[in-house]
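Undergrad: next come a sequence and a model predicted from it.
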Amino acid sequence: MGRTLKGVAGVRRRDLRDATGAPASGIPALLSRIAYGDERTACAAVDELADGVCALGFVVAEATAPAVPFLLELAASPGVVCRPALRDLLENVCRAAQWHSAAAGSASDHRRRLGWETAARSAVHAGRPVVEAVASSVRPKEAEPARRLLPAMDGTPPFREA
């Protein structure tokens, strides 16, 4: 897949499920379409990927955290045409707390799902230097979504395991 997305093939998605419950094996192709597609293709791929990594804008899955480093890479790549949408997706991942909320209100065991949220939010927080670099851009269209993501990161510290 070229220099962009260099490590995407090394992620074992075969055994992972996305937020829709489907196998996560299609994520690399979506990332590639985002990286190298024209605007229509890339934006459609972002929408499809958003359903898989953060369904409904607040439900993450086991495939989310492994996708975040690639989302951060694409969100910071000048050649990618849908960077604001990627940063919005990262903000949704960062704010996702569906499983933590469900666990707080029920006696059922959500431990595995809690781990998905914890890992996803931690992955977004690990990309803070990338987000800060993009937020410092003099181009408002580029910088604004990153500037919105930073307060979301500040307001949603990584979960602590109980």
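TA: Yep, it's here. Treat the numbers as computed from the prediction; the structure is a model and nothing was measured. Residues are numbered from 1 along each chain as shown.

Undergrad: when you work out contacts or count neighbours from here on, use the C-alpha atoms and nothing else.
TA: Will do.

Undergrad: tell me the SS of Ala120?
TA: helix (DSSP: H, G, I helix; E, B strand; the rest coil).

Undergrad: that one contacts Pro69, correct?
TA: No - checked against Cα atoms under 8 Å, the pair Ala120 and Pro69 is beyond contact range at 9.8 Å.

Undergrad: who has more neighbours out of those two?
TA: Set Ala120 next to Pro69 and count neighbours by other Cα atoms under 10 Å: Ala120 wins out with 31 against 19.

Undergrad: Leu72 sits in which helix or strand?
TA: Element membership for Leu72, per DSSP states H and E: helix 64-75.

Undergrad: need the next SSE after that helix, C-terminal direction.
TA: helix 83-95.

Undergrad: give me the helices and strands touching that next one, please.
TA: The contact analysis (3 or more Cα pairs under 8 Å, 6 or more residues apart in numbering; DSSP states H and E) places helix 83-95 against helix 39-53, helix 64-75, helix 111-126, helix 140-155.

Undergrad: one more structure, for comparison:
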Amino acid sequence: MGSPLTKVSGVRWGELRDATGAGAGGVPSLLSRIAHGDEDTARTAVEELGDALCALGFVVGEATAPAVPFLLELAGSPQVACTADLLELLESICRTEQWHSAAASARNRAHAADHRRQTGWEAAARAAVHAGRSVVEGLASSVRPEEAAPARKLLRAMDESPPFR
């Protein structure tokens, strides 16, 4: 495997909002800390990314879907020290349906239309996780139980939470 994150600069992070509504310009730095930091640095960066990409563990933002391929790349990279943490974050992203639930429960159509953009973020994020299934399957067959168990858990989540239609 080559150097991780070679395509991260191709995303216009500064134009995207994270799950909290803040600018997503810090996402590349956090990804880099995961790729190149020691275990404590990487775990802290995953926590910070979790807050930015999947706030409260169930709300995604417009920067979530573009970040998912990099999370998958890092999870599949042998030099990354926090694979289980990345897989747990990906599971949370896969299971999100906050915006779809809010749109479905909206009493009037005008309010439901307010959620159209957010439901798109949610659908794109879940689809991005599903697109990385082969990476997760590879980790699920790992001889390292600290990787295999959370990968199998993510595969179950993917089966239980298919892409939105």
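TA: Cool, got the structure. All values reported here derive from a predicted model rather than from experimental measurement.

Undergrad: TM-score of the superposed pair?
TA: For this chain pair, the superposition-based TM-score is 0.96 by TM-score structural alignment, normalised by the length of the first structure; 159 aligned residues with a Cα RMSD of 0.8 Å.

Undergrad: any idea of the angle the helix holding Leu72 of the first structure forms with helix 39-53?
TA: Angle of helix 64-75 of the first structure versus helix 39-53, following axes from the mean of the first three to the mean of the last three Cα atoms, to 10 degrees, is 160 degrees.

Undergrad: how close does helix 64-75 of the first structure sit to the second structure?
TA: For helix 64-75 of the first structure, the mean deviation from the second structure after alignment is 0.3 Å (mean Cα distance after the TM-score superposition for the first structure).

Undergrad: what's the closest of the helices and strands packed on helix 83-95 of the first structure to Cys82 of the first structure?
TA: helix 39-53 (5.8 Å; Cα to Cα).

Undergrad: how about the contacts made by the aligned partner of Glu146 of the second structure in the first structure?
TA: In the first structure, the residue paired with Glu146 of the second structure according to TM-score structural alignment is Lys141. Each residue near Lys141 of the first structure by Cα atoms under 8 Å, 6 or more residues apart in numbering is listed here: Pro84.

Undergrad: gap between Lys141 of the first structure and Cys94 of the first structure?
TA: If you measure Lys141 of the first structure against Cys94 of the first structure using Cα to Cα, to the nearest Å, the figure is 21 Å.

Undergrad: then Ala61 of the first structure?
TA: Taken as Cα to Cα, the span from Ala61 of the first structure to Cys94 of the first structure is 13 Å.

Undergrad: right, and Ala119 of the first structure touches Ala65 too?
TA: Yes - under the criterion of Cα under 8 Å, Ala119 of the first structure lies in contact with Ala65, with a separation of 5.5 Å.

Undergrad: and stretch 71-84 of the second structure, how far out from the chain middle?
TA: Computed by Cα atoms, centre = their mean, to the nearest Å, the chain-centroid distance of stretch 71-84 of the second structure equals 13 Å.

Undergrad: what residues sit buried inside that stretch?
TA: Neighbour counts over stretch 71-84 of the second structure (16 or more other Cα atoms under 10 Å) mark Leu71, Leu72, Glu73, Leu74, Ala75, Gly76, Ser77, Val80, Ala81, Cys82, Thr83, Ala84 as buried.

Undergrad: show me what contacts the residue nearest to the first one when sequence neighbours are not counted?
TA: If the residues on either side of it in the chain are set aside, Leu71 of the second structure comes closest to Leu86, at 6.5 Å by Cα to Cα, 6 or more residues apart in numbering. Taking Cα under 8 Å, 6+ apart as the criterion, Leu86 of the second structure is in contact with Val46, Leu71, Leu72, Leu74, Ala75.

Undergrad: so what's the last one up against?
TA: Applying Cα under 8 Å, 6+ apart to Ala75 of the second structure gives the contacts Cys82, Thr83, Ala84, Leu86, Leu87.
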